[in-house]
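In: Sequence first, predicted coordinates after that:
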Amino acid sequence: MSAKTRTTTGNAVTVIGLGPMGRALAAAFLKAGVATTVWNRTPGRDRELAAAGAVAATSPEEAVAANELIVVCVVDYDATDAILRRPEVTAALKGRTVVNLSADVPARAREAGEWAAEHGVRYLDGAIMVPTTVVGTPDGVFLYSGPAELYAEHKPVLDALDGGHTHLGEDIGRAAAFDIALLDIWWTSMTGYMHALAIARAEGISGRELAPFAQGIGKILPPSFDEAAIALDDGTHTAVINPMTSSASTMAHIIHASEAHGIDASIMRAVEGVTRRAIGLGHGDDDISRVAELLGRRA
């Protein structure tokens, strides 16, 4: 059946964008018994999904017209705009709901929400906080922001993706803001770990030897996350274990050991720099949580 011959309501969805994550989303919908229409700019990526029961649309306007709910998952909002803002697609979208799971910054999400409102498109922004292999399992994590009633209306279909689904509020940009903040944790943490592996190797320690002890460090982080969050929210930065003067000293040791082996220490130098700036402002006896407050100040 051609997608253009039907407009389905209820347990149905259109997925636009069939990169690795888009294919994972469509496959999860199909597995859950949701009637699924798919479209991708690059031909051929829909073959396996079509074989599994998806309807392969031949154009984005045909894909949009097929269902009331359209889930978009492409590389960024430039790609989203290039698809959805084509006049024929925009016209087909009127009165329908777009859930944009593409990644970008909060300002772009809010601008997209404004565009949607101007063109009669119902709009939710969202973020997927797990890799493709976890989509469609109980461990999936999906975040949404936008009109609460719109989220409630489409929640039964979105829940077919399994995992946890959280509506973060009416502000369209909140899902993207959570996404950016959480990815910041991931990438800075993993970069720190890569640096640690480089130091360990230079000292004759294999990655396999270090990994179990690294996991032990990882177990310390969750309570530290809670403590720092409370300290920042409440404006109390009393050092419970290490004041920043002590922290800066250990950072200097890492820098010295790194550079002795010719290892780039610019990341730790940046961390030490902002820590010493906080100390210079009279916060040497405070907890490292004070740095978050300092980073948030505008000159």
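Out: That came through, no problem.

In: alpha carbons only for contacts and neighbour counts from here, please
Out: Will do.

In: Can you give me every residue that contacts Ala103?
Out: 74-77, 127, 176 (Cα atoms under 8 Å, 6 or more residues apart in numbering).

In: mind listing what's buried in stretch 232-249?
Out: 237-239, 243-245, 247-248 (16 or more other Cα atoms under 10 Å).

In: quick one: which of those sit in strands?
Out: In strands, judged by DSSP state E, none of these are found.

In: before we go on, here's another structure to hold up against the first:
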Amino acid sequence: MTDNAPVSAPLTLLGTGAMGTALARAWLAAGHPVTVWNRTPARAEALAAEGATVARTAAEAVAANRLVVACLLDDASVGEALEEAVLSGRDLVNLTTGTPAQARARAAWAGARGARYLDGGIMAVPPMIGDPDSGGYVFYSGSAQAFEEHRDTLAVPAGTRYAGKDPGFAALHDVALLSAMYGMFAGITHAFALIRREDIAPEEFAPLLTDWLTAMAPAAHQTAAHLASGDYTQGVVSTLAMQVAGTATLLRTAEEQGVSPQLLTPFLELMRRRLAAGHGDEDTTGVVDLLATR
């Protein structure tokens, strides 16, 4: 009896740190033959016990399969690992965290060596990998043909979102979202600092905070609409003039509570600058233009 079940596509994974190991395990669990390499061989031993083939060198790992995924420390590590590898005819998917400029340079570098290139921005932490209900996904940008060809394989560890042909767009989307996250963390930190020394239970305050942030998050859609139309006054309810007038209370309260305003003052100062330039009937969208100086 012949087994006609389709064989899952083989691939190579360079880097078996926390994220690389999670990726490898997801592919192995789905039946994909995986060849792995790590600069420290001992870190790949657990994956060998789970069915992965461990290559002695990165060049050997690259030679094993057409699809090569890199998940290393940084961009320099990618260049060092692949220095002796033959990339001609390979599809290099770089999931190493980097900048848009590094992604574009690495794409040109890979192209000169005969490889198609995809850059990736992982919007997940290792425990989310391989769990289809976790909400984790990966941005990809670069070769549209390579993405379409390997889409099913790439979708095994986490969802896929193609960000465009510009190799730098995956990293740009990644960093833009992370930057927004840290802005949110700054607000959360300041809010908890304000109540820290009062008889207010943090665990009781937290649901109020998350509900408020959830209610405010759709403001991103209005900002996007303003930027697209160029009209920063359309549909504005709380004008910049009103908001700036209210910031004095924020700062005074921080002073009364003995809390540094350093997480708030940079943004508040930009709001004041925009107001001083005569844009009091807008909302805060104009601050984007103050930040985007080029």
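Out: Structure's in. What do you need? Just so it is clear, the model here is predicted, and its values are computed rather than measured.

In: Now the TM-score, please.
Out: TM-score for the superposed pair, counting by TM-score structural alignment, normalised by the length of the second structure: 0.91. Supporting figures: 285 aligned residues with a Cα RMSD of 1.7 Å.

In: circling back: buried subset of the contacts of Ala103 of the first structure as a ChimeraX selection?
Out: Selecting only the buried entries of the contacts of Ala103 of the first structure in ChimeraX, with 16+ other Cα under 10 Å as the criterion:
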select :74,75,77,127,176
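
In: the helices in the stretch 51-200 of the first structure, which residues?
Out: 60-66, 77-84, 87-93, 106-118, 148-158, 174-202 (DSSP state H, counting those that start in this stretch).

In: of all the contacts of Ala103 of the first structure, which comes closest to Thr37 of the first structure?
Out: Distances from Thr37 of the first structure to those, taken as Cα to Cα, are shortest for Val74 (15.7 Å).

In: As JSON lines, the contacts of Ala103 of the first structure with distance to Phe213 of the first structure would be great.
Out: JSON lines is the format used below for the contacts of Ala103 of the first structure (distance: Cα to Cα, whole Å):
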{"residue": "Val74", "distance to Phe213 of the first structure": "38"}
{"residue": "Val75", "distance to Phe213 of the first structure": "36"}
{"residue": "Asp76", "distance to Phe213 of the first structure": "37"}
{"residue": "Tyr77", "distance to Phe213 of the first structure": "40"}
{"residue": "Ala127", "distance to Phe213 of the first structure": "32"}
{"residue": "Ala176", "distance to Phe213 of the first structure": "33"}
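
In: on that earlier part again, would you turn the helices of the stretch 51-200 of the first structure into JSON lines with distance to Leu232 of the first structure?
Out: Shown next, in JSON lines, are the helices of the stretch 51-200 of the first structure (distance: least, Cα to Cα, whole Å):
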{"stretch": "helix 60-66", "distance to Leu232 of the first structure": "44"}
{"stretch": "helix 77-84", "distance to Leu232 of the first structure": "32"}
{"stretch": "helix 87-93", "distance to Leu232 of the first structure": "43"}
{"stretch": "helix 106-118", "distance to Leu232 of the first structure": "22"}
{"stretch": "helix 148-158", "distance to Leu232 of the first structure": "28"}
{"stretch": "helix 174-202", "distance to Leu232 of the first structure": "15"}
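
In: taking the ones you listed together, which one is wrapped up most tightly?
Out: Highest mean neighbour count of the helices of the stretch 51-200 of the first structure: helix 60-66, a mean of 26 (counted as mean count of other Cα atoms under 10 Å).

In: okay, that one sits on what stretch of the second structure?
Out: Helix 60-66 of the first structure corresponds to residues 58-64 in the second structure, going by TM-score structural alignment.
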